[in-house]
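Undergrad: Provided below are the primary sequence and the corresponding predicted coordinates.
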Amino acid sequence: MRLTLARHAQPLVAAGVCYGALDMPADLQATQQAAEALAQTLSTGVRMLCSPLQRCELLAQTLQGLRPDLTYKTDLRLREMNFGRFEGQRWDSIAPGLLDEWTANFWQHRFGGVESVAELMARVASVWGEALSSAQPQVWITHAGVIRAATLLDQGVRRIDRAQDWPQAAPAFGQWLVLPPHPRTNAGG
């Protein structure tokens, strides 16, 4: 399996705003530039899955316009984490105690009341498992949180109890990373 994890281009949202599942467009010029660069790296026959949020679909559609051989399918499992009542709020306006509650129970706490890290990891693990069982190269057009979850899964990590163990690194807007193929084990000897 060769998996390319591509992050949408810069969303049209003010800096410092919590926008996980908030559906907003991405910058058109930045999306075009990202698509042009990514289109050159993708092999023929790659399977493209896309978050249903418009900032990701715009990149998938732009890629498809440049490379008609590429088609995409939206997959709800690739959407960003949902921060519930905090969506659209400035991070610095969220009471520090609420952030502390989340970090104290990082795996199970539903920050914003909708989704926990455990639930995010479970849905990403589901699509990850399908990708591992496929010999077809894939590209996911998705979000930083999903990419971070996938990199943990790639390392064999299935659970994160401490907030400080959540990966900080992720591709910049409009960038991607490629996870190399992993050798398959032969259980039969």
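TA: Looks like it arrived, so ask away. All values reported here derive from a predicted model rather than from experimental measurement.

Undergrad: please make it C-alpha for all contacts and neighbour counts, starting now.
TA: Noted.

Undergrad: number of nearby residues for G145?
TA: 24 (other C-alpha atoms under 10 Å).

Undergrad: that one against R77, yeah?
TA: No - in this structure, G145 is not within contact of R77 by C-alpha atoms under 8 Å, at 11.6 Å.

Undergrad: tally of neighbours for D100?
TA: So D100, with other C-alpha under 10 Å, has 11 neighbours.

Undergrad: one more: the one 5 residues further on?
TA: Neighbour count for N105, taken as other C-alpha under 10 Å: 16.

Undergrad: over to A163?
TA: 14.

Undergrad: for it, give me its contacts.
TA: T103, A104, F106 (C-alpha atoms under 8 Å, 6 or more residues apart in numbering).

Undergrad: give me that answer again for 10 Å
TA: W102, T103, A104, N105, F106, W107, V117 (C-alpha atoms under 10 Å, 6 or more residues apart in numbering).

Undergrad: got another one to weigh against that:
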Amino acid sequence: MKDIYLIRHTTPAVGKGICYGQTDLDVTESFMDEADIIRQHLPSPFSSVHSSPLQRCSRLAEHLFPGQDHQIRLHNELMEIHCGQWEMRSWDDLPKEEVEPWMKDFVNIRIPGGESYLDLHQRVTKTFTRIREDAAGQKGPIAIVAHGGVIRSILSHITGTALIDSFKVFSLHYGCVIRVYGPPEGLQYEMLSNQAPLEKEQHKPKSFYSGNAD
């Protein structure tokens, strides 16, 4: 199987403590520096590039693979989890009667007006499998530029990790680069770059970090 490089987007322009998923956030002023670090861990050329259509991913794909813009394929299925009625609201302001049940079973319970983690996992793994199958006749590696939830879902899929454990098992910082390799029946992964930011990400409830997240 062709190597697949999973690339998480750079730091998004959003305040701390804000719940976001499919909101189309811009990148920050550190975008170029973060992208340069990512590029150091990528081979060249790639046979195909796939990305979430949200600009924090698509802009990175265009920047990392200049001259291959026509080959960048955007997939709605690679977008982050849909946070529904919680999008762009402070976690502290969300109704406890909605958040607490979700915290206990975020895999199966849907965010009001949005998705569960299982919903995301199902659409992501179908798309990941299709990307792999479509690349069967290609020579070079494949790039997927996506979000933390999407990449955790893929890693859970290939390693057999329970979704409930994925935030504890896979610590993924902005701009991380992961190489997936091996035969289809025994995929493995290698973390190539995963630099911790100066400040910890704070776009989940504080209790989520202490319990289920990185």
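TA: Looks like it arrived, so ask away. The shown structure was predicted, so the numbers you read here are calculated from the model rather than taken from an experiment.

Undergrad: show me where the first structure has its helices.
TA: For the first structure, applying DSSP state H gives helices covering 28-39, 54-66, 96-104, 117-132, 144-154.

Undergrad: among these, which comes closest to R7 of the first structure?
TA: Closest approach to R7 of the first structure among these is made by helix 144-154 (6.4 Å; C-alpha to C-alpha).

Undergrad: so R73 of the second structure makes contact with S47?
TA: No - under the criterion of C-alpha atoms under 10 Å, R73 of the second structure is not in contact with S47, lying 11.7 Å apart.

Undergrad: now do the buried residues in stretch 125-145 of the second structure.
TA: Using 16 or more other C-alpha atoms under 10 Å as the test for burial, stretch 125-145 of the second structure gives T125, T127, F128, I131, R132, A135, G140, P141, I142, A143, I144, V145.

Undergrad: neighbour-wise, give me the winner out of the contacts of A163 of the first structure.
TA: These, ranked by neighbours (other C-alpha under 10 Å): first place V117, 24 neighbours.

Undergrad: not counting its neighbours along the chain, what's nearest it?
TA: W107 (5.2 Å; C-alpha to C-alpha, 6 or more residues apart in numbering).

Undergrad: ok, now how distant is that neighbour from R123 of the first structure?
TA: According to C-alpha to C-alpha, to the nearest Å, W107 of the first structure and R123 of the first structure sit 14 Å apart.

Undergrad: what's the answer for D165 of the first structure, then?
TA: Counting by C-alpha to C-alpha - D165 of the first structure and R123 of the first structure are separated by 19 Å.

Undergrad: who's more crowded, those two?
TA: Set D165 of the first structure next to R123 and count neighbours by other C-alpha under 10 Å: R123 wins out with 16 against 11.

Undergrad: how near is the residue lying closest to the more buried one once chain neighbours are set aside to Q32 of the first structure?
TA: Using C-alpha to C-alpha, 6+ apart and skipping the chain neighbours, the partner closest in space to R123 of the first structure is R77 (5.3 Å). Using C-alpha to C-alpha, one obtains 25 Å as the distance from R77 of the first structure to Q32 of the first structure.

Undergrad: with neighbour numbers in mind, choose between the two.
TA: R77 (22 against 18).

Undergrad: just want the most central residue of the second structure.
TA: H147 (2.0 Å; C-alpha atoms, centre = their mean).

Undergrad: grab the nearest non-local neighbour of the residue mapped onto it from the first structure.
TA: Aligned by TM-score structural alignment, H147 of the second structure pairs with H143 of the first structure. Among residues not flanking H143 of the first structure along the chain, R7 sits closest, at 5.2 Å (C-alpha to C-alpha, 6+ apart).

Undergrad: for that neighbour, give its distance to F111 of the first structure.
TA: According to C-alpha to C-alpha, R7 of the first structure and F111 of the first structure sit 23 Å apart.
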